[in-house]
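# return a 3D structure for these sequence lines:
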Amino acid sequence: MKMTLIAGSNDAGSVSTRLLRYLESQLAGSGITVSFVDMRELQLPLYSPEAGQNPEAVRLQNEIIHADALILATPEYHGSISGALKNALDYLTPGHVEGKPVLSVSSAGGPLGISSLTHLQTIVRNLHGVNCPEWISVGYGSNEFGPDGAPLDAGVRERVSTVIEQFIKMTRLLSAETAVVTG
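So this is what the prediction gives:
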């Protein structure tokens, strides 16, 4: 099983990226193959339908096409997702995401990033992805990480563990269903 993780922040010390890196370590520890796409490193021009193919956009599209599932992480800015992540998602079509399970992750300056999570799920739905019924959000007071990259808050670590377990199960179920339909 392969999962593509997309970190949607331009900030080097981003909490959402650090949280996604922690999820990456948990998935790798479960034997999942992980591809990590960081918006700080992927230089995408502002999306325009007339712009034609961009090599970085093609790289992003290929990462998603070859994944069994996606995890999208974003900081919450003004009640929504980051511009960097939105721009990247604009390069996708339903053909890239259709039928893939997607987990949404956010970080916020307040208690939780609920608005960004609901916006992500709306975008995923419009790309014909399958939203995980669970999500992960950290906010002020639960957004510190230890030197090993693990969240210091025990509740966050427990939440990640529970959600990752459910997301892996969901991905396996959808992959089995897809295999039956296409087989």
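# use CA for all of it now, contacts and neighbours both
Noted.
# name the helix or strand for Q53, please.
Under the criterion DSSP states H and E, no helix or strand holds Q53.
# neighbours of it, how many?
Applying other Cα atoms under 10 Å, we find 11 residues neighbouring Q53.
# go on, T118?
The number of residues near T118, taken as other Cα under 10 Å, comes to 16.
# can you give me the helices in the chain?
15-29, 55-65, 83-90, 94-97, 114-126, 154-182 (DSSP state H).
# now those as a markdown table including distance to S104?
Output for those, formatted as a markdown table (distance: least, Cα to Cα, whole Å):
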| stretch | distance to S104 |
| --- | --- |
| helix 15-29 | 10 |
| helix 55-65 | 15 |
| helix 83-90 | 12 |
| helix 94-97 | 14 |
| helix 114-126 | 6 |
| helix 154-182 | 11 |
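# quick one, which of the ones you listed gets closest to I71.
When the helices of the chain are compared by Cα to Cα, helix 15-29 sits nearest I71, at 8.2 Å.
# and that closest one, how far out from the chain's middle?
10 Å (Cα atoms, centre = their mean, to the nearest Å).
# and that helix, what does it pack onto?
strand 2-7, strand 33-38, strand 69-75, strand 101-107, helix 154-182 (3 or more Cα pairs under 8 Å, 6 or more residues apart in numbering; DSSP states H and E).
# quick one: which of the helices of the chain is nearest P75?
Of those, nearest to P75 by Cα to Cα is helix 15-29, at 5.7 Å.
# buried set for the closest one?
For helix 15-29, burial by neighbour count (16 or more other Cα atoms under 10 Å) applies to V15, S16, T17, R18, L19, L20, R21, Y22, L23, E24, Q26, L27.
# and stretch 137-149, which residues are buried?
Buried, per 16+ other Cα under 10 Å, within stretch 137-149: S137, V138, G139, S142, N143, E144.
# Proceed likewise with the subsequent sequence, for comparison:
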Amino acid sequence: MATVLSVSGSPSATSRTARLLRHLDGRLAAQGHEVIPLDVRTLPPEPLLHADVAHPAIARATALFERADGVVIGTPVYKAAYSGLLKSLLDLLPQHALAGKTVLPLATGGTTAHVLAIDYALRPVLNSMGPAHITPGWFTLDKDITVGDDGSLTLAPGPAAALARVTDSFSGALGGRTASLAATA
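As a prediction, the model looks like this:
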């Protein structure tokens, strides 16, 4: 199947966003995709903030985008927009780093007042990077994500079903993309 890069733009080591992505990674892997997680917070801050694309860690992250057939972008919403950490990474990637790729945008936040952050803040930036397709994204309220003492994740039933649908739609779009790539090879 496809190679999926799963990017968490959360600066927090105990991030609900990152845990939600890792949960969805499992669903995508079970559907046959190779999933590569990338937590932007693990990149070295100085090369990231100085856009040092020659730094080995930044070059490796860029290569992961090049290798991927699809990209899941997850971010917490701060001040009605995606995280500054994610913005730092997106800014240093080549202009068309998403060219030909299928993209799934996801966001988490504390209030429904931020539900439009995907469509009005994140989607335009992703679109400017030339993806073949941006699938419908999903916003999940923090209160609907519970993390157990053992690190396990539980989602409220409604959001769990919605996330399963958008993830399956993304997976289906990847299947079509990889099939069309194979036909042209």
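# superposing both, give me the TM-score.
Here the TM-score for the pair of chains, by TM-score structural alignment, normalised by the length of structure 1, is 0.88; 181 aligned residues with a Cα RMSD of 2.1 Å.
# just to revisit the earlier point, how about the helices and strands packed on helix 15-29 of structure 1 in TSV, adding distance to D90 of structure 1?
Listed next are the helices and strands packed on helix 15-29 of structure 1 as TSV, based on distance: least, Cα to Cα, whole Å:
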stretch	distance to D90 of structure 1
strand 2-7	14
strand 33-38	15
strand 69-75	14
strand 101-107	16
helix 154-182	24
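# how about those in a markdown table, adding mean neighbour count?
A markdown table is the format used below for the helices and strands packed on helix 15-29 of structure 1 (neighbours: other Cα atoms under 10 Å):
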| stretch | mean neighbour count |
| --- | --- |
| strand 2-7 | 24 |
| strand 33-38 | 17 |
| strand 69-75 | 28 |
| strand 101-107 | 28 |
| helix 154-182 | 15 |
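# now check S161 of structure 1 against structure 2: what is it aligned to?
Using TM-score structural alignment, the partner of S161 of structure 1 in structure 2 is A164.
# for G8 of structure 1, find the nearest of the helices of structure 1.
Using Cα to Cα, the nearest of the helices of structure 1 to G8 of structure 1 is helix 83-90, at 4.5 Å.
# burial check on V53 of structure 2, number of neighbours?
For V53 of structure 2, the neighbour count with other Cα under 10 Å is 17.
# excluding chain neighbours, give the residue nearest to it in space.
Nearest non-adjacent residue to V53 of structure 2, counting by Cα to Cα, 6 or more residues apart in numbering: A59, 5.8 Å away.
# pretty sure that neighbour is touching L48, no?
No - using Cα atoms under 8 Å, A59 of structure 2 makes no contact with L48, being 10.5 Å away.
# what about the two, which has more around it?
Set A59 of structure 2 next to L48 and count neighbours by other Cα under 10 Å: L48 wins out with 20 against 13.
# state the distance from that one to S12 of structure 2.
16 Å (Cα to Cα, to the nearest Å).
# and if you look at L85 of structure 2?
Taking Cα to Cα, one finds L85 of structure 2 at 10 Å from S12 of structure 2.
# now for those two: what residues contact both?
R41 (Cα atoms under 8 Å, 6 or more residues apart in numbering).
# please identify which of those two sits among more neighbours.
Higher neighbour count among L85 of structure 2 and S12: L85, with 18 against 13, using other Cα under 10 Å.
# contacting residues for the residue nearest to A108 of structure 1 when sequence neighbours are not counted?
Among residues not flanking A108 of structure 1 along the chain, G139 sits closest, at 4.7 Å (Cα to Cα, 6+ apart). With contact set as Cα under 8 Å, 6+ apart, G139 of structure 1 has these partners: S107, A108, G109, G110, P111, L112, G113.
# which ones are touching the residue lying closest to M1 of structure 1 once chain neighbours are set aside?
In space, and not counting its chain neighbours, M1 of structure 1 is closest to I32: 5.7 Å by Cα to Cα, 6+ apart. Contacts for I32 of structure 1 (Cα under 8 Å, 6+ apart) come out as M1, K2, M3.
# which of those does structure 2 keep?
Using both residues aligned by TM-score structural alignment, their matches' Cα atoms under 8 Å, structure 2 keeps these contacts from the contacts of I32 of structure 1: M1, K2, M3.
# thanks again, I'm all set now.
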